[in-house]
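Trainee: The amino acid sequence is not available; the structure is as follows:
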């Protein structure tokens, strides 16, 4: 896989090229990389587009959440793909594939403790290393476009927002990390997992995702609309529902935002 750089006001002008493959667009400042790609029209021979920003003025997390990031310290990027081969009912596989790509790339730096917190956060032990905002555009019973917006804490060491448990690679490792090198690894892993989806490897991706789940074994504390309870993860269904079993043996099914992990 070849990564092609297109530079918009940042980095090397000689990196501009019109070759196909994965196109990476570098932006010095943008409201959000998801918003940029939502309004972007890729070339016909451009199956995957990556927009990476030095700073986002309106970076978003899930729902109404914002994403805190010190300028130039972290990886803020979005990936645009066109997974028309994937039925709408199976779209959560995209979330699984994206989360696995991050986990596998980070494994080159952190050998232990990296897990995937449902639906697609990346955790180191009990602390949040990365979050993803996924947006899809549907058509004809398939997914026309999918944008993965990723905020990954890399070299930031002080977090002043109200997020309860952030951590960065620099804090874990005790030294800064080359962000470009890390991004290259993530894009390549993403391309690998996306190709596996194209080849119909749905069961493989689902199995790897379940194996990597945060709090995969035993009972842990959760909170839903009725209060706190102990639950054990049974599975994550193809449509993204989290299935828990409480201590009374009752099976509980949740969509995103209907249940909270108590960390």
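Mentor: That came through, no problem. Since the model is a prediction, treat every value here as computed from it, not as a measurement.

Trainee: Please make it C-alpha for all contacts and neighbour counts, starting now.
Mentor: Will do.

Trainee: So which bits of stretch 166-174 are buried?
Mentor: Within stretch 166-174, the residues that count as buried by 16 or more other CA atoms under 10 Å are 166-170, 172.

Trainee: what does stretch 181-189 give?
Mentor: So, applying 16+ other CA under 10 Å, buried residues of stretch 181-189: 182-183, 185-189.

Trainee: another one to put next to it:
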């Protein structure tokens, strides 16, 4: 496994994507940066961190075995890999907030951004971006954000965390390659934040409504049970779970 360590970069995801257009990139090539100046989150959100205090990394994973409509299984696998890794470090009250944020209690400690590399019409690879809040303890204007150190009081070794995550990524990649999608889906849904609990959501028009998270569809849409036992599926742009 090739690991590229950088002092600073605009975005580890962007670096890996550019690298893949120039050279053949080996499976599980990993880029880690001490400082990321233009980190990206879901739906184009910016992600800013203090230099040297967190894990900002991207992994190149070949996924030509998947069809386009199966891409969300990668998100499931990565979420589970990070979840299991943090379990080994005894981080309490872990959960996966759909689609792939990792929480401790109700605080976000990790965000995941998966970007596809397409050849023609087919999936070729996924660039897996992981931003884990490790030793940073201040998060201005981000009341729902926290870090491993803020939660436990322990100073963590970022390289040790990366190695643990890579081990678990390799483990869950086997589920992708062997198309054991049902197993992945069950494991993922078991760990969903607020599953089967009454929760408040906001739709794209800004309207609030109540519902129960029941799971996800094969394409990754959130399945909610609404009033009168009506079940509906929502994609990421259509609904937001409020804390």
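Mentor: Perfect, thanks for sending it. Only a predicted model underlies this, so the values are computations on that prediction, with no experimental measurement involved.

Trainee: the helices in the second structure, which residues?
Mentor: Along the second structure, counting by DSSP state H, helices occupy 12-22, 72-88, 148-152, 158-177, 181-190.

Trainee: average offset between the third one and the first structure?
Mentor: What that stands for is helix 148-152 of the second structure. Following the fit onto the first structure, the mean deviation recorded for helix 148-152 of the second structure is 0.7 Å by mean CA distance after the TM-score superposition for the first structure.

Trainee: what stretch of the first structure does that helix fall on?
Mentor: Residues 169-173 of the first structure are matched to helix 148-152 of the second structure when aligned by TM-score structural alignment.

Trainee: roughly how far is that stretch from the heart of the chain?
Mentor: Centre-to-centre, stretch 169-173 of the first structure and its host chain are 19 Å apart (CA atoms, centre = their mean, to the nearest Å).

Trainee: swap in stretch 176-194 of the first structure?
Mentor: The answer for stretch 176-194 of the first structure is 12 Å, by CA atoms, centre = their mean.

Trainee: With stretch 201-216 of the first structure instead?
Mentor: For stretch 201-216 of the first structure, the distance to the chain centre is 15 Å (CA atoms, centre = their mean).

Trainee: May I see the buried residues of that stretch?
Mentor: Neighbour-count burial for stretch 201-216 of the first structure [16+ other CA under 10 Å]: 202, 205-206, 209-210, 212-216.

Trainee: For the buried residues of stretch 181-189 of the first structure, could you give me JSON lines that also reports distance to residue 45 of the first structure?
Mentor: What follows is those, written out as JSON lines (distance: CA to CA, whole Å):
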{"residue": "182", "distance to residue 45 of the first structure": "25"}
{"residue": "183", "distance to residue 45 of the first structure": "22"}
{"residue": "185", "distance to residue 45 of the first structure": "22"}
{"residue": "186", "distance to residue 45 of the first structure": "21"}
{"residue": "187", "distance to residue 45 of the first structure": "18"}
{"residue": "188", "distance to residue 45 of the first structure": "18"}
{"residue": "189", "distance to residue 45 of the first structure": "20"}
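
Trainee: Translate residue 119 of the second structure into the numbering of the first structure.
Mentor: Counting by TM-score structural alignment, the partner of residue 119 of the second structure is residue 139.

Trainee: With that, I have no additional questions.
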